[in-house]
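Undergrad: The following block contains a protein sequence and its predicted model.
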Amino acid sequence: MDNTYKVKIIKTDVEIQQCWEVVSLLRPHLNKNNWSSMISEMMQHEKYSIAGIMDNEKVVAFAGYRSMTSLHSGNIIYIDDLCTLESYRNKGFASQLLNHVKAIALSANKDAVVLDTDFHNNTAQKVYLKNGYTLTALHLSSVIVK
């Protein structure tokens, strides 16, 4: 991994907008026009944070996570989003971001770092397993038809 790439905490509207290219890969259903306001609201009301890896002014990898408590997992950090631009993959950025979030969890005395991944995303699953994550649950959902 190239040590010139450092984790940066994303806070400003400009930095949030710089995440769009990576986010749109992971969440193509989102709208670029309301992305910044959605994230700002999540940061303000839902303890959502973003850590990014920058190449100059370009975010090339990001992790979106939040602090929360659940009866199942306890006092945790939940990783909502983790993605790297395709041309920057295989440089260890996902592992770097996972380690960053784990360090935050350790310093905040959290019980665990938890995430979900798509059944078919074998590449991400390999990264998570390589980084010490284990399969502990099956996540189910019911889509609300409007």
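TA: Thanks, I have it. As the structure is a computational prediction, the values presented were derived from the model and not from experiment. Numbers count the residues shown, from 1 in each chain.

Undergrad: For the rest of this, base every contact and every neighbour count on C-alpha atoms.
TA: OK.

Undergrad: Report whether S141 is found in a strand, as I expect.
TA: No: assessed with DSSP: H, G, I helix; E, B strand; the rest coil, S141 is coil; it does not lie in a strand.

Undergrad: Can you get me a residue count around it?
TA: The tally of other residues near S141 (other CA atoms under 10 Å) stands at 5.

Undergrad: Helix, strand or coil: sort out N109 for me.
TA: coil.

Undergrad: Second structure follows, compare the two:
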Amino acid sequence: MEIKIAVSDADIAACFAVLSQLRPHLPQADFLATIRRLEATTGFRLASVTDDGRVRAVAGIRAAEWLYAGKYLEIEDLVTAEADRSRGYGGQLFDWLVQHARAQGCRQLRLVSGVAREAAHRFYGRKGMRFEAKYFSMDLG
């Protein structure tokens, strides 16, 4: 098993099948260009768990800083391949992200999750995350 940041085009492309299970609106034809644009403009990165030559879990992450809490690592996406759920891949990736955040000098790990993803929320709670804020949004177009 290997956990790493996807750097090469091939590594990024290999994440598509798993990430698209969480983000089905993303067209495969635009995936690499979208990830590269996010990397360049926001510092977004993909981290993945590969086992037996297959990507099993993927996280989309970025480091940022807020006035009230300092530097943090945000997990924007975290998904395990449907066939591989409850086999520990998501938990191992989460634990790796905690260590990665510490190594980057982050004071906090944050994650935004849709309100309907109750099973995911239980997982995050078991990992020590706490419900800290409400997230609001407004469509503009």
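TA: Noted; the coordinates are in hand. All values reported here derive from a predicted model rather than from experimental measurement.

Undergrad: Drop the TM-score for these two in here.
TA: Scored against TM-score structural alignment, normalised by the length of structure 2, the superposed chains reach a TM-score of 0.93; 141 aligned residues with a CA RMSD of 1.3 Å.

Undergrad: The most centrally placed residue in structure 1 - nearest residue in space that isn't next to it in sequence?
TA: Centroid-nearest residue in structure 1: A63, 2.5 Å away (criterion: CA atoms, centre = their mean). Of all residues not flanking A63 of structure 1 in the chain, L82 sits nearest, at 4.3 Å (CA to CA, 6 or more residues apart in numbering).

Undergrad: picking that back up, name the SS class of the residue nearest to the centre of structure 1, please.
TA: Of the three states, A63 of structure 1 takes strand according to three-state DSSP.

Undergrad: so what's the aligned residue in structure 2 for it up against?
TA: By TM-score structural alignment, A63 of structure 1 lines up with A59 in structure 2. By CA atoms under 8 Å, 6 or more residues apart in numbering, the contact set of A59 of structure 2 is L19, L46, A47, S48, I75, E76, D77, L78, V79, L93.

Undergrad: and the equivalent of the second one over in structure 1, helix, strand or coil?
TA: Residue pairing (TM-score structural alignment): L46 of structure 2 is matched to I50 of structure 1. Using three-state DSSP as the criterion, the local structure at I50 of structure 1 reads strand.

Undergrad: could you check the distance from I50 of structure 1 over to I16 of structure 1?
TA: Computed as CA to CA, to the nearest Å, the I50 of structure 1 to I16 of structure 1 distance reads 8 Å.

Undergrad: so what sits against both of those two?
TA: Contacts common to I50 of structure 1 and I16, judged by CA under 8 Å, 6+ apart, are I10.

Undergrad: out of those two, which sits in the busier spot?
TA: Neighbour count, other CA under 10 Å: between I50 of structure 1 and I16, I50 has more, with 25 against 19.

Undergrad: Could you tell me which residues make contact with the closest residue to that one other than its chain neighbours?
TA: Distances taken as CA to CA, 6+ apart place G64 nearest to I50 of structure 1, at 4.5 Å, with adjacent residues excluded. G64 of structure 1 is in contact with Y48, S49, I50, A51, I79, D80, D81, L82, counting by CA under 8 Å, 6+ apart.
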